[in-house]
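Engineer: sequence? don't have it. structure:
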């Protein structure tokens, strides 16, 4: 099992280039199944979850060419549906959450799709009802084999419909869009997720010949077409990694420039970190964080303690709440972190408490952090990464801590962050990957 060993307490300095966005890459790679023509996608992050999805596509018959690092061409001329029903596919497809987005394009183009119960982070309940209800409303028949833990959807023909989504699910919205682009007639999707990654998916589909209106809003109209063509697409920089490096810079008192961040797609991420007192400057399309000895949490205008919570876009992304929580441990002041979406995502705070952080876990969804103002550094310790976002948060804590830390189960970090140890060493980090 691979482990990170980190000697903390050292300031970093330099330029950091963010990887391509994991969440977007999973969507647009699945969308290549909608056409028999080649689709080229650039800036793909070569991380575990994405590479597993690419391998799954290869096994079901998709021709994949790696042009250069992060640049792939996909051609989905033929699909092996017998393999999709096999035990091997059930094993492979269950490895990651993103495999659920194979359903929409397969159903849309071929009239049938199969998937095992998808894997992913164990951060609480992650229902799939939005996906399947959307397919059913478009005319599909849904079946779930409880014994085999296997889903199937079939339709002789999908027909456009008006869909009011129960929740603004990002993957649910992506799946329904991909199902609707080849359906007959008009599909209206209300309460759709409108994250930049959904916008990027729509833009790629439009390049391929899809007709979609309302991109960037929570009300999408999709006019079905008979077929789609090939296209080229470039994945956005990963806003979650950008937020992670902002937090790392603050915790380690480092001066870091994050290059080519696509500012217009960061939403309120910079301002949320600024509310913790972190200085952030916009320099062209770069994000500059100067070295700070201290940063002070703002209160609300009425003087009450700041609350930071997650919400659907353009609200603050839940994937960065773990980072915000860690950064707050060394701020001046107190903050309430309210994680609304997943009831198990804050359970990693016990590891931070072991390091000396002052955190009160109020309930599964809320934690109060009393900042130490960099006066009492966190202590190095031995930890295990429970999921991707908690894993990178513990890594940030270890980078700021006094002494040496070890983080086990770093496969969880590798699932979302490409060669993060190598890229941090370029900035001066004392981090090594070891086998234990």
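Structural biologist: Cool, got the structure. From a predicted model like this one, the values you see are computed outputs, not experimental measurements.
Engineer: CA atoms for contacts and neighbours, from now on please.
Structural biologist: OK.
Engineer: how near is residue 343 to residue 429?
Structural biologist: Distance, residue 343 to residue 429, by C-alpha to C-alpha, to the nearest Å: 33 Å.
Engineer: pick out whichever of these two has more residues nearby.
Structural biologist: Neighbours were counted for residue 343 and for residue 429 using other C-alpha atoms under 10 Å; residue 429 has more, 20 against 16.
Engineer: the more buried one touches residue 12, doesn't it?
Structural biologist: Yes. Checked against C-alpha atoms under 8 Å, the pair residue 429 and residue 12 is within contact range at 6.4 Å.
Engineer: buried residues in stretch 292-311?
Structural biologist: 292, 294-299, 305-306, 308-310 (16 or more other C-alpha atoms under 10 Å).
Engineer: and which of those is nearest to residue 374?
Structural biologist: Nearest to residue 374 among the buried residues of stretch 292-311 is residue 294, at 6.7 Å by C-alpha to C-alpha.
Engineer: below is structure B, check it against A:
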């Protein structure tokens, strides 16, 4: 188990380039299964979850070539469907949440798709009903082995239909779209997710020959085609990482420039951090964050009541950044209520921040009230364990702002979502070292 040692309390300075988007990569990589032709993908982040999925694709028989930093070509012209029945697949698929999105492409192209119950973050229930209800609506037969937690769908032919999703699931929408592009007839998906990463998937599929309209809205119309071809695609920068670096700059009172952020795809993110009192300047396609010498002040609502920051489906605020908002608020002037609607275990890392001296009231599994210190009382260094990707980076930001030397264990959780983080943080002046343990 890896460990970070962080000497906190130092200002940082410089430029940081966000990695390619993790959540986009997990969708796009699965889409290579839809064609026997070559698909080239650029700006792929070098992180554990993505690398696991690339390995899984290799084991499925996909030809994978590493073309350079962040660039790969994929050709699924000889897929080994027998691998889906192997013990190795049941083990590898279980270790990665994003593996669920191979089911839609496999079902569309080969008439069958299987997956063990996926793992991922321990942040609460993450049900798969939306995925499989969509496949059933397209004509697939569903089966589930309760003893092995193994899911399967099979169909001789998928037929387009109208469907209303029970939730605007991003991965569920992506999976259903990838199944529907090769179905017979027309499919409409209402209450579809419309995140930029889902838009990226639809645009890529259209370049491959799919016929998807309504991209960017919550009503997608898909006219099935007989086959898809190859293409080239470039990932967007990771909006969650961009939000993380905004929080890091504020908490450490640092002057940072975040490069090439694709401003037009950030949605509410700049607005929410501005409500926390953080100054963001748009410089071309970069975000410049000046040194917050005098701290930052949380805005109240116009009637004077306490600000609430809650997650919502796009174009609402992403749930993946609520952990960052919470830690940033610990040093603000004022108070904020953080409402995590989607996952009931995601706020359970706040006890670590309380140990560091933060003033946080955990109201229930979904809500926490933060009373900011205004930097009058610095967080204290401590020893912590990273419970999931987003809580892990939040604890790391807290440690970089704290007085003294902190230790964070189980940093593989952070590695799952953040590329070469020690090297990149050291480049802007962070005092951080990595140690590998038993």
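Structural biologist: Everything's here; your move. Treat the numbers as computed from the prediction; the structure is a model and nothing was measured.
Engineer: TM-score of the superposed pair?
Structural biologist: Once superposed, the chains reach a TM-score of 1.00 (TM-score structural alignment, normalised by the length of the first structure), with 436 aligned residues with a C-alpha RMSD of 0.4 Å.
Engineer: and the strands in the stretch 51-200 of the first structure?
Structural biologist: 63-68, 71-75, 112-116, 141-145, 150-154, 162-164, 186-190 (DSSP state E, counting those that start in this stretch).
Engineer: figure out which of those strands is closest to residue 390 of the first structure.
Structural biologist: Among the strands of the stretch 51-200 of the first structure, strand 112-116 sits nearest to residue 390 of the first structure (C-alpha to C-alpha), with 25.7 Å.
Engineer: residue 338 of the second structure in helix, strand or coil?
Structural biologist: strand (DSSP: H, G, I helix; E, B strand; the rest coil).
Engineer: okay, now the nearest residue to residue 213 of the second structure once chain neighbours are set aside: neighbour count?
Structural biologist: Distances taken as C-alpha to C-alpha, 6 or more residues apart in numbering place residue 221 nearest to residue 213 of the second structure, at 5.2 Å, with adjacent residues excluded. Neighbourhood size, residue 221 of the second structure [other C-alpha under 10 Å]: 22.
Engineer: please, where are all the helices along the stretch 201-350 of the second structure?
Structural biologist: Assigned by DSSP state H, counting those that start in this stretch, the helices in the stretch 201-350 of the second structure fall at 239-251, 269-275, 322-329, 350-355.
Engineer: Serialize those helices to CSV and add fields for distance to residue 171 of the second structure and mean neighbour count.
Structural biologist: Output for the helices of the stretch 201-350 of the second structure, formatted as CSV (distance: least, C-alpha to C-alpha, whole Å; neighbours: other C-alpha atoms under 10 Å):
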stretch, distance to residue 171 of the second structure, mean neighbour count
helix 239-251, 16, 25
helix 269-275, 21, 18
helix 322-329, 19, 26
helix 350-355, 27, 18
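Engineer: how about those in CSV, adding distance to residue 38 of the second structure?
Structural biologist: As requested, the helices of the stretch 201-350 of the second structure are exported to CSV (distance: least, C-alpha to C-alpha, whole Å):
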stretch, distance to residue 38 of the second structure
helix 239-251, 28
helix 269-275, 35
helix 322-329, 38
helix 350-355, 46
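Engineer: name the SS class of the spatially most central residue of the first structure, please.
Structural biologist: Ranked by distance to the mean C-alpha position of the first structure (C-alpha atoms, centre = their mean), the top residue is residue 23 at 4.3 Å. The three-state label given to residue 23 of the first structure by three-state DSSP is helix.
Engineer: if we ignore the residues flanking it in sequence, what's nearest it?
Structural biologist: residue 197 is the one closest to residue 23 of the first structure (C-alpha to C-alpha, 6+ apart), at 7.0 Å.
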